[in-house]
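>>> Need coordinates for the below:
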Amino acid sequence: MRYQNMFETLKKQEKMAFIPFVTLGDPNYGLSFEIVKTLMASGASALELGFAFSDPVADGTTIQASHLRALKHASMAKNFQLLKKLGVIILISL
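Predicted coordinates for the structure are as follows:
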């Protein structure tokens, strides 16, 4: 429902949504934190946060490369710790 509200509000304001994608842990968790924090402070409408995994075949080469870089030090626990530190509300699509 939050996405629907966001898009309805933006439409009324005749604005477009800015929804960047970030692979958590790429290139490292410290920089990921700063990137996400900056995007949030800069007015991103929403964020798509990726959790690195070993076989991202559905993604293009740029995102595949980010997954491979993040996998060098990524973990699910670290991803969730980063989200908690950011105060991110998690919407999971299945």
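
>>> When you work out contacts or count neighbours from here on, use the C-alpha atoms and nothing else.
OK.

>>> where do the strands sit along the chain?
21-23, 48-50 (DSSP state E).

>>> What is the neighbour count of Tyr29?
Residues near Tyr29, counting by other CA atoms under 10 Å, number 19.

>>> Kindly provide the distance from it to Ala41.
Counting by CA to CA, to the nearest Å, the separation of Tyr29 from Ala41 is 18 Å.

>>> Kindly report the same for Ala65.
26 Å.

>>> ok, those two, which is more surrounded?
Ala65 (16 against 9).

>>> residue contacts, the more buried one?
Contacts for Ala65 (CA atoms under 8 Å, 6 or more residues apart in numbering) come out as none.

>>> circling back: which among the strands of the chain is found nearest to Met76?
Nearest to Met76, of all the strands of the chain, is strand 48-50, at 11.0 Å by CA to CA.

>>> I'd like the structure of this one too, to check against the first:
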Amino acid sequence: MNASLVADRTWMRNFGVVNFANAVLDAPENTDAVAEVVCRAREAGYKVGYVECFTHVNVVSPKKFTNERCALREVNTEAALKALTDAYDGLIIPTLAQIE
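Model (predicted):
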């Protein structure tokens, strides 16, 4: 009986937890949400970088640049990113629901 418990514990430590963690990480709900957050984070970073770049250029250039040509000029990228990260915090993954 004791050997069986030791074997079960060893299997759980070596394989069970890893399989469960992989099931959570590979769940479509998780991978889709992470991909969306990464996309929105890139957009937010692009917009901030674009503004920072033309701000620095305007210091030394006689011609003044604006964000007029920025593809994300009218988009509130920060709010979109915040909304997605908040949604990710409440994400429901079916594999997690199976835990007692």
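
>>> Drop the TM-score for these two in here.
The TM-score (TM-score structural alignment, normalised by the length of structure 1) is 0.24; 45 aligned residues with a CA RMSD of 4.6 Å.

>>> Just send the strands of structure 1 back as CSV, with mean neighbour count too.
Shown next, in CSV, are the strands of structure 1 (neighbours: other CA atoms under 10 Å):
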stretch, mean neighbour count
strand 21-23, 18
strand 48-50, 14
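
>>> between those strands, which gets nearest to Thr9 of structure 1?
strand 48-50 (19.2 Å).

>>> for that closest one, packing partners?
For strand 48-50 of structure 1, the packing partners by 3 or more CA pairs under 8 Å, 6 or more residues apart in numbering; DSSP states H and E come out as strand 21-23.

>>> Packing partners of the strand it packs on?
Right, strand 21-23 of structure 1 is packed against helix 29-41, strand 48-50, helix 61-70 by 3+ CA pairs under 8 Å, 6+ apart.

>>> The first one to helix 61-70, inter-axis angle?
Angle, helix 29-41 of structure 1 to helix 61-70, by axes from the mean of the first three to the mean of the last three CA atoms, to 10 degrees: 130 degrees.

>>> thinking again about what came up before, quickly compare the helices and strands packed on strand 21-23 of structure 1 and say which is most buried.
Ranked by average neighbour count under the criterion mean count of other CA atoms under 10 Å, those are headed by helix 61-70 at a mean of 18.

>>> Give me the helices and strands touching the helix or strand containing Leu84 of structure 2, please.
Assigned by DSSP states H and E, Leu84 of structure 2 falls within helix 77-89. With contacts taken as 3+ CA pairs under 8 Å, 6+ apart, helix 77-89 of structure 2 sits against helix 28-60.
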